[in-house]
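A.B. asks: Need a 3D model of the following:
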Amino acid sequence: MSLQVYAHRGYSAVAPENTMAAFQRAVDAGAHGIELDLHLTKDDEVVVIHDETVGRTTDGKGRVRELTLDELRQLDAGSWFGEEFKGEKIPLLSEVLTLVAEKGLLVNIELKNNKIAYANLESKVITMLQEYDLVHRTVISSFDHYSLRKVKELCPDVDTAILYMANLFEPWEYARKVGVTSIHPYRPTVVESMVAKCREYNLPVRPFTINQVKEMRRLIGLGVDALITDKVEQAFTELNRGE
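C.D. replies: Down below sits the predicted model:
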């Protein structure tokens, strides 16, 4: 399989992150897949937002877990990025999966449960993936590796990926022990020997977040399986250079 481009929080270089506008622009730019982040609301709805709080990416305040869906949907998630995006809402996961299914996208779902222990987040996500027939087009990632074990128990067929920041000793062995099927390392930890070893173990390597041209070229040269990037069109420019 040729290298894939995942739009990090949607095409977040040109639209407000984790909004339907950003996901649609990823589609328009030809991204193979989108990456998104999940939290649970006060009334246990699965919503797409990166932070535990709403202040950075909306005109509101407070923790996602302490606000109902109705309260969250009243917030403007676009104006902070640009006036043309005024009125963008925090999406439900179901809304994004509808787009993914319609457009034939891949999707990388990050469970943001490493700071807040969301009960049943894993089962809610798996149920939705099954309803939309997207299990085989999804990779579920998390910094909470216990959560990934739970995901695999619920749905052995779904691709799962450990997220990590610091250098991990023999990540291919660690991945096998955890039971995941891919790795999503922080970009500086990716070196030639690691990529080669992961290939021996049949572990796709999808580093994050790749926005600098020099780093795109380095990682493409190492033969990683995907780039997770804010800059979708730049990534394709670099991919096309190598052809």
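A.B. asks: going forward, measure contacts and count neighbours with C-alpha atoms only.
C.D. replies: Fine.
A.B. asks: Spell out the residue ranges of the helices in this protein.
C.D. replies: 20-28, 69-73, 93-103, 121-131, 145-154, 171-178, 192-200, 213-222, 232-241 (DSSP state H).
A.B. asks: by contact count, what packs against the third one?
C.D. replies: If contacts are counted by 3 or more Cα pairs under 8 Å, 6 or more residues apart in numbering; DSSP states H and E, helix 93-103 sits against helix 20-28, strand 46-48.
A.B. asks: so what does the shortest one touch, helix or strand wise?
C.D. replies: Think strand 46-48. Strand 46-48 packs on strand 33-40, helix 93-103, helix 121-131, going by 3+ Cα pairs under 8 Å, 6+ apart.
A.B. asks: winner for burial among the ones you listed?
C.D. replies: Highest mean neighbour count of the helices and strands packed on strand 46-48: strand 33-40, a mean of 26 (counted as mean count of other Cα atoms under 10 Å).
A.B. asks: Against L67, how distant is the residue nearest the centre of the chain?
C.D. replies: The residue lying closest to the centre of the chain (Cα atoms, centre = their mean) is E35, at 2.8 Å. As judged by Cα to Cα, to the nearest Å, E35 and L67 stand 24 Å apart.
A.B. asks: Please provide the structure for the following sequence as well, for comparison with the first:
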Amino acid sequence: MIDSHSAGPDRSRNGRVPRSGLLAALLAAALGLTTVALTAPHAASAAPGAAPGAPAPGEVVVDEHFDGPALPAGWTAVEGTWRIADGRLVGASADWNQQTRITFGRHLTDFRLEVTARFESVVDAARWTALGLDVPANGATPWSIATVRSGSTAANGLEFARRTPADAWNVTDTAVAPTAAGTGRDVRLAVEVHGGAARWILDGREVMRTTQVARSADGGQALLVNGARVSFDDLKVTALAPGAFLRQPGAPLTVLAHRGASSAAPENTLLSDEVARRAGADWIENDVQPSRDGVPHVLHDDTVNRTTNGSGRVRDLTAAQLGALDAGSWFAPAAAGARVPTLAAQLDDLRGRGGSLLLEIKGPHTRDEVARIVQDVRDRGMTGRVFVQSFETDALRYTRELAPELPLGLLRASLDADPVAVARDLGLSAYNPADAALAARPEVVAALHAAGVAVNVWTVDAPARWKALDAAGVDGIITDRPAELTGWLAARQ
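C.D. replies: Predicted coordinates:
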């Protein structure tokens, strides 16, 4: 980018995977030579924009206190035993192999699901209850859930997971809860979902994020119980505005991996994306520019000289020529064979393996060149997981005209006289300044927030500056060191 319920891999914000010895294995995975445990389902994100009759942001879609004698209208008990008792909904699962579930609600792209839950009894401490984030009304697989075990302080006490069409588990994220759920204790559970991204909130505290919620065309919400008897009360589903990029009170900074994890792998490659995923980055930031024959490629510099074994301007080389280059040897021998990905290939990788993309349109682009970028994003069903940014205001205007559903961010090396006015003029979701520029005028953060505009700062690799920016209230940090920033945030929490 920027110039001057089984054990699963822990890629949550509360932990990080050691990088030593991983580079060769990650390269093989990124090149499709092997399958690693991280593999996420190949699933389209939800369709962009609001459907006819969609609820307005802030509208409460479901508000249930279980005061009646029977299950609420529109609630479907799919498996196990569900009943109303003493003003609470009670779900019971006979053993660890029964996925007791009840479905309700409607399909929503952006929403918050929250409920008070209490484990009344469990077969063992590994048993769980879950909030169903995208579950068909008949409860059939596949479905996506957020779980909490009664032994929630275990290494996998909290999870984001998917039950696949083959009726098997794909656990994408795990974390340790700050307190034990146990039995006989009310805990307030909440998950906020924005397309394929979600954040898990336990008793008012964010504990984990994911970018790997598999979305369907029509799945609604659900509650699930496994090997336990769990009671629920005060359930609410609230529609949210698309792309909520402002940091919520008490939430950690958003981690945006600069050119992937560019301190640990060759930048702007599928390998650096994989390392960023394992580091727990919320967004992967990469650059895009066209080949001579108009195919968008992921590459930062005007030329291929610095980051490949070739030479020449990107725009003077064909897609075939770019695809033949080695983009990894310059970084490390173990990375030899990494390629310059097309935007389409990167989107396919993110869609299949997980992750959201902060995509910088690099340098001046014509309207037709921007249209090709938009086409690639739409063709792969990724509009819910792509955020476009650029230094070029024309590129942002073209994007807004062609794809109003895509959020926009303006990159700045120095601050505008009135950032809020510029943000309004361009229809920005984020204003993304250089660290040094913001340090001179930190008061603009509050002004932009008051206008509903997020602030993400580039490119910051030092803990002292992370601390200062956190205190200044910025929303996200673009960094070459996502693993270190993720670990630093976990330690502070």
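A.B. asks: Now which residue in structure 2 aligns to A226 of structure 1?
C.D. replies: Counting by TM-score structural alignment, A226 of structure 1 corresponds to G476 in structure 2.
A.B. asks: Verify the stated contact: its match with A251.
C.D. replies: No. If you go by Cα atoms under 8 Å, G476 of structure 2 and A251 don't touch, sitting 10.9 Å apart.
A.B. asks: If you count surrounding residues, which of these two has more?
C.D. replies: Between G476 of structure 2 and A251, G476 has the larger neighbour count (other Cα atoms under 10 Å), namely 26 against 16.
A.B. asks: list the contacts for the more buried one?
C.D. replies: Listed by Cα atoms under 8 Å, 6 or more residues apart in numbering, the contact set of G476 of structure 2 reads R247, L253, T254, V255, L256, V455, N456, V457.
A.B. asks: Just give the closest residue to the third one, not the sequence neighbours.
C.D. replies: In this case it means T254 of structure 2. In space, and not counting its chain neighbours, T254 of structure 2 is closest to G476: 4.2 Å by Cα to Cα, 6 or more residues apart in numbering.
A.B. asks: With P442 of structure 2 instead?
C.D. replies: A472 (6.8 Å).
A.B. asks: Then K89 of structure 1?
C.D. replies: Using Cα to Cα, 6+ apart, the nearest residue to K89 of structure 1 is A77, at 5.2 Å.
A.B. asks: do L317 of structure 2 as well
C.D. replies: Nearest to L317 of structure 2 is R292, by Cα to Cα, 6+ apart, at 5.2 Å.
A.B. asks: What count of nearby residues applies to the equivalent of that neighbour over in structure 1?
C.D. replies: Per TM-score structural alignment, the equivalent position to R292 of structure 2 in structure 1 is K42. Residues near K42 of structure 1, counting by other Cα under 10 Å, number 16.
A.B. asks: just L168 of structure 1 next, same as before
C.D. replies: Look at L168 of structure 1: counted by other Cα under 10 Å, it has 11 neighbours.
A.B. asks: Look at the counterpart of G10 of structure 1 in structure 2 and say how many residues are nearby.
C.D. replies: Using TM-score structural alignment, the partner of G10 of structure 1 in structure 2 is G260. Neighbour count for G260 of structure 2, taken as other Cα under 10 Å: 32.
A.B. asks: circling back: want to try CSV for the contacts of G476 of structure 2, with distance to R441 of structure 2 and neighbour count as columns?
C.D. replies: Below are the contacts of G476 of structure 2 laid out as CSV (distance: Cα to Cα, whole Å; neighbours: other Cα atoms under 10 Å):
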residue, distance to R441 of structure 2, neighbour count
R247, 20, 17
L253, 20, 22
T254, 21, 23
V255, 22, 27
L256, 22, 31
V455, 13, 26
N456, 14, 28
V457, 13, 24
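A.B. asks: once you map those onto structure 1, which are still in contact?
C.D. replies: Retained in structure 1: L253, T254, V255, L256, V455, N456, V457, out of the contacts of G476 of structure 2 (criterion both residues aligned by TM-score structural alignment, their matches' Cα atoms under 8 Å).
A.B. asks: From those, which land in strands?
C.D. replies: T254, V255, L256, V455, N456, V457 (DSSP state E).
A.B. asks: Map the fourth one across to structure 1 for me.
C.D. replies: Right, V455 of structure 2. So, by TM-score structural alignment, V455 of structure 2 is matched to V205.
A.B. asks: Hmm, that match is touching S182, no?
C.D. replies: Yes. Using Cα under 8 Å as the test, V205 of structure 1 is close enough to S182 to be in contact (6.3 Å).
A.B. asks: Could you find the closest non-adjacent residue to L426 of structure 2?
C.D. replies: Leaving aside its chain neighbours, L426 of structure 2 sits nearest to R397 (6.7 Å; criterion: Cα to Cα, 6+ apart).
A.B. asks: Distance-wise, check that neighbour relative to A413 of structure 2.
C.D. replies: 19 Å.
A.B. asks: now swap in Q99 of structure 2 and tell me
C.D. replies: Distance of Q99 of structure 2 to A413 of structure 2, computed by Cα to Cα: 52 Å.
A.B. asks: Which of those two has more residues huddled nearby?
C.D. replies: Using other Cα under 10 Å, the more surrounded residue of Q99 of structure 2 and A413 is Q99, with 21 against 17.
A.B. asks: so how many other residues sit close to the residue nearest to that one when sequence neighbours are not counted?
C.D. replies: In space, and not counting its chain neighbours, Q99 of structure 2 is closest to N226: 5.3 Å by Cα to Cα, 6+ apart. The number of residues packed near N226 of structure 2 is 28, by other Cα under 10 Å.
A.B. asks: just the one 4 residues further on next, same as before
C.D. replies: Applying the criterion other Cα under 10 Å, we find 25 residues in the vicinity of V230 of structure 2.
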